[in-house]
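give the three-dimensional model of this entry:
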Amino acid sequence: MLLKNCFPVLLAFVALTFVSCKKKKSDNPAPNVQEETLAFALPDIQLGKYNMAMDSSYALKVNVTSKMPDAGVKVMLSVATETGAIPLAQDPVPDTKTPQFTINLRHLKPLKTYEVTVWLSSLGNTANVTTHQVFYITNKSDQ
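Got it, this is the predicted structure:
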């Protein structure tokens, strides 16, 4: 008699356990798409060497050489005097989804040399960051 009373309760318990442990499609997150490691080139620049600007601005061409992330890339830029490392404020560089773009360096003082550091990071995967590329640029105008 006890078995007749306990059997439905036991059966309900097993059924609830089975249903609660079953995974639902909505529980599974979308698969994490692996991005290619970011890489870029500065085609008109000699890295680690001194480059010339003919006035207070310079159009810096950037080519993303890896597959462009679907979400695009964030561009980080640091410009500082070669001696003293005094920062030179630059306009913010907008995020981009195009593999070729231009960064406009501005406010370069005459006959001064600046250390410029550029790097990119993926907007879809914050761990996907390029290595820094460093070069020097001198405004050769005398005005």
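
when you work out contacts or count neighbours from here on, use the C-alpha atoms and nothing else.
Will do.

tell me which residues of the host helix or strand of residue 12 come out buried.
Per DSSP states H and E, residue 12 falls inside helix 2-21. Within helix 2-21, no residue is scored as buried using 16 or more other CA atoms under 10 Å.

tell me the first helix or strand C-terminal of it.
strand 40-41.

determine the set of other helices and strands touching that following strand.
strand 58-64 (3 or more CA pairs under 8 Å, 6 or more residues apart in numbering; DSSP states H and E).

rerun that using 10 Å as the cut-off
Counting contacts by 3 or more CA pairs under 10 Å, 6 or more residues apart in numbering; DSSP states H and E, strand 40-41 packs against strand 58-64, strand 113-122.

I'd say residue 41 and residue 101 touch.
No - in this structure, residue 41 is not within contact of residue 101 by CA atoms under 10 Å, at 11.1 Å.

next, the second sequence, to be compared with the first:
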Amino acid sequence: MDGVKPVQTPMATSAQLSQSTGKPHEDATLYRSTVGALQYATLTRPDISYLVNKVCIFLKAPTDDHWQAVKSILRYLKATVSHGLLLSRSSSNRLMAYSDVDWAGCIDDRKSTGGFAIFMGENLISWSARKQPTIAQSSTEFKY
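Next up is the predicted model:
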């Protein structure tokens, strides 16, 4: 990864990964081991959690399009090597939570992906991103 061009965004927002796009990747073992390493990186880099979740879906049968997405994440990590999960002393004990979900975002099974982030003061203390187990038939907006 020494000679690659770093990028400031990990993946295009319009990128739609699917099981049916692209030709099968010639080295599925390399794909799996690289995605496994990215899973460990999400412990201190929650900014890539959603994207790593997206490429993990295709571990069984990766294609060249999926490999391009993994390489894009790696190029983003190279550009943002100084970023990470930092905990700092804070005088505020204010608890803030954010949540979001995409409605039927996976084009293969039409399931939604939801996530949340919880902050205490300025420190991120918990986060999650996962695909919902059921297909959403409708959506509701809630504001608090």
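
TM value for the aligned chains?
Once superposed, chain against chain, the TM-score is 0.25 (TM-score structural alignment, normalised by the length of the first structure); 64 aligned residues with a CA RMSD of 5.3 Å.

anything in contact with each of residue 41 and residue 101 of the first structure?
Taking CA atoms under 10 Å, 6 or more residues apart in numbering as the criterion, residue 41 of the first structure and residue 101 both touch 61, 62, 63, 64.

closest one of those residues to residue 5 of the first structure?
residue 64 (71.5 Å; CA to CA).

what about the closest residue in space to that closest one that isn't next to it in sequence, neighbour count?
Leaving aside its sequence neighbours, residue 64 of the first structure sits nearest to residue 40 (CA to CA, 6 or more residues apart in numbering; 4.2 Å). Residues contacting residue 40 of the first structure under the criterion other CA atoms under 10 Å number 19.

does residue 40 of the first structure touch residue 62 like I think?
Yes - Residue 40 of the first structure is within contact range of residue 62, at 6.9 Å (criterion: CA under 10 Å).

returning to that earlier point: what subset of the shared contacts of residue 41 and residue 101 of the first structure is buried?
Buried among these by 16+ other CA under 10 Å: 62, 64.

export the shared contacts of residue 41 and residue 101 of the first structure to CSV and tack on distance to residue 79 of the first structure?
Formatted as CSV, these follow (distance: CA to CA, whole Å):
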residue, distance to residue 79 of the first structure
61, 16
62, 16
63, 19
64, 20
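
quick check: of the shared contacts of residue 41 and residue 101 of the first structure, which lies closest to residue 4 of the first structure?
residue 64 (72.5 Å).

so that closest one sits right up against residue 100, yeah?
Yes - the pair residue 64 of the first structure and residue 100 passes the contact test of CA under 10 Å, sitting 6.3 Å apart.
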